[in-house]
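Chemist: Below are the sequence and a predicted model; questions follow.
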Amino acid sequence: MTGSTIRVSRVYDHEPHPGRSVLVDRVWPRGVRRDDLGLDEWAKDVAPSPELRRWFGHDPERWEEFRRRYFAELDARPQAWRPLLDAARSGTLTLLYGARDRDHNNAVALRDYLAARLAED
């Protein structure tokens, strides 16, 4: 959809978060003060279940299966991600995460999930 952008940013990078910024991890990132993050929302409910997070363990070899399982969890909880989709429709949405791996984390998967929903519009 024109005008919407979904960005992904690591909380430890200390870069500006344009638009609406939302932490999408279930666990608060270590060593980060809430006041320093400057986020608009902490959306714990959109994060993968604790069981899925533990199973994945940020193992790149489990990435595709993680995405499949995470997307199934998201399909079952539209009330968790619909507000993010609405925010993306109205401008820039920045999904914040704490994981070390920049390519294999729930924020990247969530961005892809939301982008697919936007494309359906």
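Modeler: Structure's in. What do you need? Quick caveat: nothing in here was measured; it's all calculated off a predicted structure.
Chemist: Please make it C-alpha for all contacts and neighbour counts, starting now.
Modeler: OK.
Chemist: Quick one: residues contacting the residue nearest the centre of the chain.
Modeler: What sits nearest the mean C-alpha location of the chain, by Cα atoms, centre = their mean, is residue 107, with 3.0 Å. Contacts for residue 107 were tallied using Cα atoms under 8 Å, 6 or more residues apart in numbering; they are 8, 24, 25, 95, 96, 97.
Chemist: Skipping adjacent residues, who's closest to the third one in space?
Modeler: Spatial nearest neighbour of residue 25, excluding adjacent residues (Cα to Cα, 6 or more residues apart in numbering): residue 47 at 5.3 Å.
Chemist: Against that first model, consider the following:
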Amino acid sequence: MKIVTKRIYDPPTSDDGYRMLVDRLWPRGMTKEKADLSEWNKDLAPSTALRVWFHHNPDLWNQFSKKYKEELEQQDLGKNWLKAHRQQAVITLLYATKDKIHSHATILQQYLQELSKKTKP
């Protein structure tokens, strides 16, 4: 399984595979048709409190990364989600932020990849 990240505003391609929006809020100006989603998973997104606290401040990135990973581990949703989607060859995690470096999707990508290695059938 290959897990990649991509801005939702970038056009969909056949290489995207399973397209999942991982933002808690719907992206501004995006239609459902344009988004071409397989799934919108708000549960794997950072909590509202964490998202508001971070507010895309690069100075808080390391703290945000740690807190978001803790949220993911406490909720334990990643393992069940991966199990349900293990047949997907490619999963594209879609996000709206312009800052590709400080996007929670990169943290989620790394987290799911690590979980995938640990939970191989």
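Modeler: On my side now, so go ahead. Worth saying up front: this structure is predicted, and the values here are computed from it rather than measured.
Chemist: TM-score for this pair?
Modeler: The TM-score (TM-score structural alignment, normalised by the length of the first structure) is 0.88; 117 aligned residues with a Cα RMSD of 1.6 Å.
Chemist: Which single one of the contacts of residue 107 of the first structure is nearest to residue 89 of the first structure?
Modeler: Residue 89 of the first structure lies nearest to residue 95 out of the contacts of residue 107 of the first structure, by Cα to Cα, at 14.1 Å.
Chemist: which residue lines up with residue 11 of the first structure in the second structure?
Modeler: Here residue 11 of the first structure is matched to residue 8 in the second structure, going by TM-score structural alignment.
Chemist: which of the contacts of residue 107 of the first structure still touch in the second structure?
Modeler: Of the contacts of residue 107 of the first structure, the ones still in contact in the second structure (both residues aligned by TM-score structural alignment, their matches' Cα atoms under 8 Å) are 8, 24, 95, 96, 97.
Chemist: now for the second one: what does it line up with in the second structure?
Modeler: The pairwise alignment with the second structure assigns residue 24 of the first structure to residue 22, based on TM-score structural alignment.
Chemist: swap in the third one?
Modeler: Structural alignment (TM-score structural alignment) places residue 95 of the first structure against residue 93 in the second structure.
Chemist: ok, now which ones touch that match?
Modeler: If you count contacts by Cα under 8 Å, 6+ apart, residue 93 of the second structure has them with 3, 4, 5, 6, 19, 20, 21, 22, 105, 109.
Chemist: how about the nearest residue to the last one, chain neighbours excluded?
Modeler: What it means is residue 109 of the second structure. Using Cα to Cα, 6+ apart, the closest residue to residue 109 of the second structure is residue 3 (6.3 Å).
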